[in-house]
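A.B. asks: here are the coordinates; sequence isn't available:
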């Protein structure tokens, strides 16, 4: 009972905070509620321009507010075209540490304000880090994974969305005759996503027991073209029933090149049933 009361109180506090955030970050595209889930909570995106006045830095923050928020802090993702992956991870860690030190009350606005300090610290060493990563270690990759089946859809999808946020890997789960996961981001993070799929119990077997994803196949991993950069921003779930619908989904994701590469590997889509 205490847990349910706590969740209901957290939901009320989160909803009130959403209203406040929408009024504070009211410029076009600045605030967006991306997802509302009874199981996983709220996914909120806030875009800010921070840093020195003469060269403001565009930063996008994703906050995953779990059902028990604000009794427990949110998960956070940081991305910016002006920062390296290492810099974004470092800022994320500082924000998570700050969130853990705050009292259990609505904190998103405080964390957004804290971002300014984190970016100022990063700018002091930015030139040095850019020299270190200049050799291409931060190259962006695209990957397509093939899943055999999904029995426990809510659990499976929830884990994929959580890993995507934690690893800062925008992506999509495409549910249809073949079940595909599309990811884009740094190659080490793609590798970690695949490792989690193989080692964490993400689904249930035919007997209803939790099981790992042992049938996943990596269809392709490749350096990402610049056209993909403007597509995925979060982790989407889309359903399709035919090849034209699958093609349209990849076009919407700005990943037509990846679709053309994996199409010969998919075989006859009509030979496969829909995911459970």
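C.D. replies: Great, that's in hand. Source: prediction; values computed, not measured.
A.B. asks: From now on I want contacts and neighbour counts done on CA atoms only, so please keep to that.
C.D. replies: Noted.
A.B. asks: May I have the residues that are in contact with the most centrally placed residue in the chain?
C.D. replies: By C-alpha atoms, centre = their mean, the chain has its centre lying nearest to residue 165, at 3.1 Å. Neighbouring residues of residue 165 by C-alpha atoms under 8 Å, 6 or more residues apart in numbering: 62, 76-77, 234-235.
A.B. asks: Please compare the first structure with the one that follows:
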């Protein structure tokens, strides 16, 4: 909230490595000023954001930026990525649900190959 960002989080509950209480395949979509987004990404890697299997605090080291679009940047044939505010989290049970959530934000075709959706579990 202090960064002035709109946040949408899509995740899959549980999973092979996390068990029923964890989350895997977490997608975070941010909307807001570039300095706020940069600060969020920095904090994600430098501040404790989770706990490991032993209950020790840990940082997110595997996050990856799949796309960075400036407001008004639109590829030919696409609609603009909508501006959004506030925080919203949604659990997605299937790849189709993730695709639908990303399509709502016009971010479906970001990333590539095994770095999209749930391919890492294959």
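C.D. replies: Perfect, I can see it now. What you see is a predicted model; the values in this text were computed from it and never measured.
A.B. asks: check contacts around the residue mapped onto residue 59 of the second structure from the first structure.
C.D. replies: In the first structure, the residue paired with residue 59 of the second structure is residue 212, using TM-score structural alignment. Applying C-alpha under 8 Å, 6+ apart to residue 212 of the first structure gives the contacts 197-204.
A.B. asks: ditto for residue 8 of the second structure
C.D. replies: Residue 8 of the second structure makes contacts with 28-30, 87-90, as judged by C-alpha under 8 Å, 6+ apart.
A.B. asks: Which residue range of the first structure does stretch 29-42 of the second structure align onto?
C.D. replies: Alignment of stretch 29-42 of the second structure against the first structure: residues 182-195, by TM-score structural alignment.
A.B. asks: Could you check how far residue 126 of the first structure is from residue 94 of the first structure?
C.D. replies: 16 Å (C-alpha to C-alpha, to the nearest Å).
A.B. asks: now residue 213 of the first structure
C.D. replies: Using C-alpha to C-alpha, residue 213 of the first structure is found at 32 Å from residue 94 of the first structure.
A.B. asks: now do residue 260 of the first structure
C.D. replies: 40 Å.
A.B. asks: Same check on residue 108 of the first structure?
C.D. replies: Going from residue 108 of the first structure to residue 94 of the first structure by C-alpha to C-alpha gives 14 Å.
A.B. asks: Inside helices: which ones of the contacts of residue 212 of the first structure?
C.D. replies: 197-199 (DSSP state H).
A.B. asks: Tell me the buried residues within the residues you listed.
C.D. replies: By neighbour count, with 16 or more other C-alpha atoms under 10 Å, these hold 197-198 as buried.
A.B. asks: follow-up on the earlier one: can I take it that the residue nearest to the centre of the first structure is in a helix?
C.D. replies: Yes - residue state for residue 165 of the first structure (DSSP: H, G, I helix; E, B strand; the rest coil) corresponds to a helix.
A.B. asks: residues touching residue 213 of the first structure, list them.
C.D. replies: When contacts are counted by C-alpha under 8 Å, 6+ apart, residue 213 of the first structure touches 197-203.
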